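Trainee: Take this sequence and fold it.
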Amino acid sequence: MVVLLGVCGLTSYFLVADERKGRDARAAGGPAAAQPRDITSQAVDPAPLTVEEVFPTADLVINPKEPPYQVLKTEVAPDCAGAAGGGIAELLGGAGCTQVVRATLRSPSGEYLLTAGIFNLVDEAAAGRVHEGIKPLVAEESGRFQGMVAGAGTEPVVHSSGQVGWHFRGHFLAYAVIAKATGDEIDPGDQHARQILYDVIELHLRGTVLERRATVADGEAGPAAATQPGS
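Mentor: Model (predicted):
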């Protein structure tokens, strides 16, 4: 069973996280001379995501005063259905999903495992529809995000009950599924699990990775203007 945290847009979690506005500010700041870039569709933002863009290092630092998240395994794949199941896979296919970049990580304390990433959809409207359509599927257990095994001891991220979160920005959908490393069930009120979802989805994937894609500093071409890599 997947525990639904009321995470559609992470709305309920924002009520908890409002007390940590200083942490939001770390991810929200961009280059002083940055200009906005349109990321509302693949037509205007055609460059595919890369592992180097989404998970550039083996250590993912969210708070410099705390230990990093360990990136155990990364993957970029054109088959979005491989990272989701049931109705969510169908939603992604209908939204023109062309790729997913994901990673399996270990939390700073070592107590949690999570698989997180970004789906690349055709446009912002499609991303919004997927975002809204996921909650009932998860609640009814008719769709799920798939965890990714990253070696011995990481099986709980695939097989155990967990919590999920997702949010969109532009034509991208960021998500994470989290489980305890022991395989034990996560309590629905577990604040550590909620913090991890917020750290990875809101601060890293949306607030850092997609923020960079949505801005361009003076004199930089940025990913939207880059030559697409070969397959």
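Trainee: From here on, just use CA atoms for contacts and neighbour counts.
Mentor: Will do.
Trainee: ok, now which ones touch Lys135?
Mentor: Contacts for Lys135 (C-alpha atoms under 8 Å, 6 or more residues apart in numbering) come out as 4, 7-8.
Trainee: ditto for Gly96
Mentor: Gly96 is in contact with 121-122, 126, counting by C-alpha under 8 Å, 6+ apart.
Trainee: Of these - the most surrounded one?
Mentor: Leu121 (28 neighbours; other C-alpha atoms under 10 Å).
Trainee: measure that residue to Ser107 for me?
Mentor: 28 Å (C-alpha to C-alpha, to the nearest Å).
Trainee: mind listing what Ala127 touches?
Mentor: Ala127 neighbours (C-alpha under 8 Å, 6+ apart): 95, 121, 168-173.
Trainee: Which members of those residues define the maximum pairwise distance?
Mentor: Ala95 and Arg169 (14.2 Å; C-alpha to C-alpha).
Trainee: I'd like the distance from the helix ranked longest in the chain to the chain centre, please.
Mentor: With secondary structure taken from DSSP state H, the chain has its longest helix at helix 124-139. With C-alpha atoms, centre = their mean, to the nearest Å as the basis, helix 124-139 stands 14 Å off its chain's centre.
Trainee: after that helix, next one along is what?
Mentor: Later in the chain than helix 124-139, the nearest helix or strand by DSSP states H and E is strand 143-145.
Trainee: what about that following strand, distance to the chain center?
Mentor: With C-alpha atoms, centre = their mean, you get 14 Å for strand 143-145.
Trainee: to compare against the first, here's another:
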Amino acid sequence: MVQRRWHRFAGRHAHTGPRHARPSGISELLARPQKRTWQAFTTGLGIFAMLGVCGLSSFFIVADERQGRDAQASGAPPQVSVLRDISSREVDPEPLTPAEVFPGPEVVVDPARPAYRVLATRADRRCATAASGDIGVLLTDLGCAQVVRGTLRAPAGGYLVTAGIFNLDDVAGADWAREKIKSMVDGEHGRFQGLRAGKGTEAIVLSSARVGWHVRGHFLVYCVTARADGRPIPPGDAGAGQILTDMLELYLRGTVLEKRAVVSPSP
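Mentor: Below is the predicted model of the structure:
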């Protein structure tokens, strides 16, 4: 009797079980299409992104090929810069000229700023005319063959400027001069000479001028700056510092000697 009752209970339980399990089966059936839809969406999104990347890459390739064809059709060769050796006067024998150093009435260092106005230019074979004392002797001993210089009026601040280039034998001599000149200037055993450019420019030849110098190749570049009213330039003067940077780094080294050191071959 006990076993028979148990079997009846078990049968009733087995019969009623599926009725309660039916909702979960329906939920599973409903979830499967949603899962397939999400998988299809993410798969499609990945394919779309991949096609977008491939399409963009193809666009760049086609654009590059099109530019190459256009360049060939126009007959314009690619611009190639070739370096010219300016390490010595032996390999760079062409002398400097005022037209090379100061080709126009103005010196434009930065198109966003006003230009420097060129007042006078001069070329000398005797380098001692632009450097006095021990500096002149040193440059002569190092084989200085010429100096080209010019006097300019700065666009602001009432400054006068003399900037120039000494043409030495080789880069070793130029580097040696750069190192030795500082002690000569500090000890007042020599100085760079400003170039007078008519009335109102007398201050450029005064001893109170600010000076700077640098080298590139076998050339020594220098700059003399003075106030047009003859007053001394105070230490740390921002205007004078900007002039030295403009003339030495940006113009004489970065423009004039850059053109001499870099050759753009003709087609």
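Trainee: now the strands: where do they sit in the stretch 1-150 of the second structure?
Mentor: 82-83, 106-107, 116-124, 131-132, 146-153 (DSSP state E, counting those that start in this stretch).
Trainee: Out of these, which one sits most buried?
Mentor: For those, the largest average neighbour count (mean count of other C-alpha atoms under 10 Å) is found in strand 146-153, namely a mean of 25.
Trainee: re earlier: looking at the strands of the stretch 1-150 of the second structure, spot the one closest to Arg66 of the second structure.
Mentor: Of these, nearest to Arg66 of the second structure by C-alpha to C-alpha is strand 82-83, at 27.0 Å.
Trainee: just the helices in the first structure please.
Mentor: Going by DSSP H, the first structure shows helices at 11-17, 21-28, 51-54, 87-94, 124-139, 156-159, 191-197, 210-213.
Trainee: mind checking which of those is nearest Pro36 of the first structure?
Mentor: Per C-alpha to C-alpha, nearest to Pro36 of the first structure of the helices of the first structure: helix 210-213, 9.0 Å.
Trainee: Quick one: average offset of that closest one versus the second structure, please.
Mentor: Once fitted to the second structure, helix 210-213 of the first structure is off its aligned match by 0.7 Å on average (mean C-alpha distance after the TM-score superposition for the first structure).
Trainee: Find me the equivalent region of that helix in the second structure.
Mentor: Using TM-score structural alignment, the residues of the second structure aligned to helix 210-213 of the first structure are 257-260.
Trainee: still on that earlier bit, now the second structure: which of the contacts of Lys135 of the first structure match?
Mentor: Among the contacts of Lys135 of the first structure, none is still in contact in the second structure (both residues aligned by TM-score structural alignment, their matches' C-alpha atoms under 8 Å).
Trainee: need the residues you listed in a markdown table with distance to Leu205 of the first structure, can you?
Mentor: Shown next, in a markdown table, are the contacts of Lys135 of the first structure (distance: C-alpha to C-alpha, whole Å):
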| residue | distance to Leu205 of the first structure |
| --- | --- |
| Leu4 | 20 |
| Val7 | 15 |
| Cys8 | 16 |
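Trainee: can you list those residues in a markdown table and add neighbour count?
Mentor: Output for these, formatted as a markdown table (neighbours: other C-alpha atoms under 10 Å):
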| residue | neighbour count |
| --- | --- |
| Leu4 | 18 |
| Val7 | 20 |
| Cys8 | 20 |
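Trainee: quick one: what's aligned to Ser132 of the second structure in the first structure?
Mentor: Match for Ser132 of the second structure (TM-score structural alignment): Gly85.
Trainee: if we can go back for a sec, mind listing what's buried along the longest helix of the first structure?
Mentor: 124, 126-128, 130-132, 134-135, 138-139 (16 or more other C-alpha atoms under 10 Å).
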